[in-house]
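**Student:** Coordinates for the following, if possible.
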Amino acid sequence: MRTSIRKSLCLALTLVALTSCGKGFLDEQPSQLPSGDQLKEAGKKSEDISLGFVNGVVSSFFKALQSTGGSHDDFAQKAFDISADLMSGDMEMRQSNYKWFQLPARLTSWQKDEINNYSVWRISYRTISLANGFFVTAGGDETVPGNSVAPETRFNWGQVKALRALAYLNLARFYGGPYSDATKSKPTVPVYKAADDASKPKGQSTLEQVYEQIVQDLKQAIEAIEGSGKSRPDRQYVDETVARVALARAYMDLGKWDEAYDVANKVITDQAATYPLIPAKELLTNGFNDYQTPEFIWAIDITKDNTGALLSFWGHVDVFTYGYAFVGARKAINKNISDQIPATDLRGDWFHPTMGVPWCKFFSASGKAAWEASGRQRYGVDRTWLSDIVFMRMSEVYLIASEAAARKGDDATSKTLLLTLLKQRTRDGKYTEVETATNALSHDDLLKTLLYNWRVEMWGEGQSLAVMRRFKNNVERSVRNGFLSGTTIKWDDPRLVYEIPQHEASNNQLIR
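**Tutor:** Model (predicted):
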């Protein structure tokens, strides 16, 4: 796996050379993608093209500098996660001399000519382009491959379906905004499928149509992967569990609580033993830095060959890694949230008591060890940038299932699920107290408790903007925030929704 991921972009770039006489499609906009005939021809020229597509699509979620020539906040999904958390206000950043991520912190990244906006668009459509290229070579994307197709191909088909759906989910969340009866008919983004002539522009699908495509892709991904009988080599690839968590996310955005509960509960029922929650005794020492952490459902092994160095999640969030958090552009939990963390909650110790940085949640193992061994306790000592990254973990699944259960009126089940998580997040000797208090919660107070747990448990993992919208939670920027300090941002603030980038709007006459 490590070798194939490392070589994936080389193989994808070989495909580019085969499919274009001019600019390659990895550098093109969605209105300028290669034709099906070009992709079929490329498929004839390399027997490894299927694997190259799969690995290329996976790499598009973590490779740095896919949309710009040198922006240090251009490293795909984890950069999107930071932007979303800064926009929501759950993550705060000090003022600094470095421009990276200031736009989302200032709530100006929505503008059509801003780089953080363009990065989500360009990288998401790069993922979609690679995915559709795979489907062209694999016979299409409409029908799940049957038993006549090799199991490996069916498995890869399902993986790519799930990854394409995740790209569209990013587009829906950033460019579509909150989903409701009032917004579902809003023109959002173009939906490109394998049968489309992607060298020609398309108009925007509605937000409802984008989510319909996401849900269809994920259901088909699950069917294809399970029908293949294959298992992924390791958790860097996608399997049916990853697809189910993505589907549960989409259902939560849509307010389909029964469906979200059913999907999340199946993951818990079938996979809780495979992906056990980080236990309380390891919560402050895990560091979220090893992709093989048992709780992690989908995570990437960062190596010398694929690290983005400074251009990485760790280069921006971890004070023990040499990077922007170390030199002053610190990402911290909103002080108003950390002030709510009770003494019984172990997660209070995830964050520095005065700075609020996640020094016991996200930390380089070698960097923190060197810091602890140093009499001067220096930050920023890890200059290898080899800490791994996580995209999905089991705690999110428990929160989805618990919230969905509460929203559909089953508070008892909601509390049971939440307490399963809290048992591993509570200090020694305090669980009975927490259990009693949780079981006594009214429905409204249960929802407030779930909101609190989302904001603390998933801090820094890119879910806070979706949570803010779902709970209709207005967020006050704390006094520690260097941007819009003391300002309350409403959950439906128009600055939380991106405009179509200027480049696409100028070149696609069908954009409204």
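**Student:** drop to CA atoms for contacts and neighbour counts, all remaining ones
**Tutor:** Noted.
**Student:** Now do the helices in the stretch 201-350 of the chain.
**Tutor:** 207-228, 240-254, 257-271, 313-317, 324-327, 335-338 (DSSP state H, counting those that start in this stretch).
**Student:** looking at these, which is buried most?
**Tutor:** Burial of the helices of the stretch 201-350 of the chain is given as mean neighbour count (mean count of other Cα atoms under 10 Å); helix 313-317 ranks first at a mean of 26.
**Student:** Which elements pack onto that one?
**Tutor:** helix 77-88, helix 324-327 (3 or more Cα pairs under 8 Å, 6 or more residues apart in numbering; DSSP states H and E).
**Student:** what's downstream of the first one, the next helix or strand?
**Tutor:** Meaning helix 77-88. Using DSSP states H and E, the helix or strand that follows helix 77-88 in sequence is strand 91-93.
**Student:** residues in contact with that following strand?
**Tutor:** With contact meaning Cα atoms under 8 Å, 6 or more residues apart in numbering, strand 91-93 is reached by 82, 85-86, 105, 329-334, 459-460, 477, 480-483.
**Student:** run this one through as well so I can compare:
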Amino acid sequence: MKNFKILTGIAALGLLSSCSESFTDKDLRSNVSQQQIQELATSSPESLLVIAEGLEAGNYFFFNDFNTAGNGNIHDDYGQKSIEFGLDLMSNDAVQVINHWHGNYYRYTGRQTENRITDMVWKFYYKVIFNMNSTIDLIPEDSVNPDLLYLRARATMLRGFSYFNLVRLYANGEVGVPLYNEDTPQPGRVATTLIKAQVLQDLTYAYNNLTGYARPSKVEVNKNVAAGLLARYYLEYATTPAEYQLAATYAAEARSGFALSSNTLVITDANFDGFSQISNTEWIWGADITAATSTIYASFFSQVGSLNPGYAGLLNVWKSGDKRLVESISATDKRKEWFAAAGNPYGVPQYANLKFYDFTTFEGDYVFMRAAEMYLIEAEAKALAGDDAGARTALFNLVSTRDAAYTLSTNSGAALLSEIRKHRSIELWGEGFAFYDMKRWNTSLDRTYLGTNHASFGQVSYPAGSVKFTFQIPQLEMNNNIDITENNPF
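**Tutor:** Below is the predicted model of the structure:
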């Protein structure tokens, strides 16, 4: 009976937390004593594992849940994928033709302190952090049960993943975000340097402690995913050739065992999967959407799939590629078919997305990481490290599977880097990287160019480094957290 009371208390703490609360105004650690947890880990590790796994499994569901912010019937709030595509709509590369769901991202109002989008993004990542801290607190670091230690490492990785996204969205120079870990909570705006250090610490811990872990499916994170996240981290923050080489090394490890696919890419391929099937050999990490977990109209394919029975297909809320990007794609490159040609047989406008298609009824799977991204990280990181030959090879290994006419690049230096980044923008279109890349490359937002195909309500342009590229902290957090005394510029 004693163990039962401990377990139910822990479960309630982790699973019944309210999204409406401020996540940065209290100690997020478990109220259960470490002595009780240690006793349970020793006397009944299986029971502790069940509860901790329940917290982690609940978090994976949360990654593709509906109404994660608790703000009501909001159909562009369906978890991680909704944030990823929303951010793409803040870049140069993606177009939304009608002001509808996701329109707050596209017209740059979503970043503002009183908008529901910044409220949702903030709550989403801090709830992941809250749940993962609850899981970590359950598992003693010196446990002798390997399954518990694997679980602790996976929870730590997801916490690092969340802080990585938060710091890239909300940090204003060295003014960062609140930090909650196993130590004393820091509800004020902790220095960005310290947040980055926490991210690196979390991802490195996960990587070092997942050797030997065999996950049951691609839904769970493992050492490959940890390597992929470390590759992203070093590509983002490296300042020396050695650090860029680390990005390349981790990227190569992350994609190990995941083969590039060339016959499932486009709608005219016999085995086209529409980027909707987690069984795709390229996918390293994703969400397996089922009838039980489907969020129907409030879902990625509903919002993006031009030929699916959702908002894009039924209401003609097309999501299109930027004209400049699409027209830069070689005629022999299969990826040109990801964007509808003029006079296409599908009845959609020119440049409309044909990359994403769900063959099911609102059960298309979500991709969070795939091998193609890792080739691109390897290529860009090697170029930035001065290894042009290695960068050319990594780029060729990817692009030659998309374009049979592609030959090994002869570019070097800035020209090679530009070529790699163009292919990154093409290959990863709609997958959640374009906005972060725009910030990382220090490029401007330019949607008002002559002949633009951007919708009039989204025809905004901002210079490189604009304050508009940083999200403001939501007003609810400003109201409830007395330790946050300043917001980001308007």
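**Student:** what's the TM between chain one and chain two?
**Tutor:** The TM-score (TM-score structural alignment, normalised by the length of structure 2) is 0.86; 452 aligned residues with a Cα RMSD of 2.5 Å.
**Student:** Can you show me the helices along the stretch 401-512 of structure 1?
**Tutor:** 411-422, 431-439, 443-457, 464-470, 502-507.
**Student:** that older thread, how about the helices of the stretch 201-350 of structure 1 in TSV, adding distance to Trp110 of structure 1?
**Tutor:** Listed next are those as TSV, based on distance: least, Cα to Cα, whole Å:
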stretch	distance to Trp110 of structure 1
helix 207-228	17
helix 240-254	20
helix 257-271	29
helix 313-317	21
helix 324-327	23
helix 335-338	25
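**Student:** Just the strands from structure 2, written as ranges.
**Tutor:** For structure 2, the strands defined by DSSP state E cover 94-96, 283-287, 319-321, 366-370, 445-446, 461-462.
**Student:** Could you tell me where the last one falls in structure 1?
**Tutor:** Same thing as strand 461-462 of structure 2. Strand 461-462 of structure 2 lines up with residues 488-489 of structure 1 when matched by TM-score structural alignment.
**Student:** once aligned to structure 2, how far is that stretch on average?
**Tutor:** Compared with structure 2 after the fit, stretch 488-489 of structure 1 shows a mean deviation of 3.3 Å (mean Cα distance after the TM-score superposition for structure 1).
**Student:** returning to what we had before: looking at the helices and strands packed on helix 313-317 of structure 1, which is nearest to Ala412 of structure 1?
**Tutor:** Each of these has some distance to Ala412 of structure 1 by Cα to Cα; the shortest is helix 77-88, at 29.9 Å.
**Student:** mean shift of the closest one relative to structure 2?
**Tutor:** Once fitted to structure 2, helix 77-88 of structure 1 is off its aligned match by 1.0 Å on average (mean Cα distance after the TM-score superposition for structure 1).
**Student:** Name the nearest residue to Ser442 of structure 2, ignoring sequence neighbours.
**Tutor:** Careful, residue 442 of structure 2 is Asn; it's not Ser. Ala464 (5.3 Å; Cα to Cα, 6 or more residues apart in numbering).
**Student:** shouldn't the one you found be in contact with Thr443?
**Tutor:** Yes: using Cα atoms under 8 Å, Ala464 of structure 2 is in contact with Thr443, at 4.8 Å.
**Student:** picking up where we left off before, among the helices and strands packed on helix 313-317 of structure 1, which is the most enclosed?
**Tutor:** Counting by mean count of other Cα under 10 Å, helix 77-88 has the highest mean neighbour count of those, with a mean of 26.
**Student:** before we move on, back to that, closest to Ser231 of structure 1 out of the helices and strands packed on helix 313-317 of structure 1?
**Tutor:** Ranking those by their distance to Ser231 of structure 1 (criterion: Cα to Cα) puts helix 77-88 first, at 24.2 Å.
**Student:** Just the residues contacting that closest one, thanks.
**Tutor:** Contacts for helix 77-88 of structure 1 (Cα under 8 Å, 6+ apart): 61-62, 73, 91-93, 101, 104-107, 116, 120, 312-313, 459-465, 468, 475, 489, 496.
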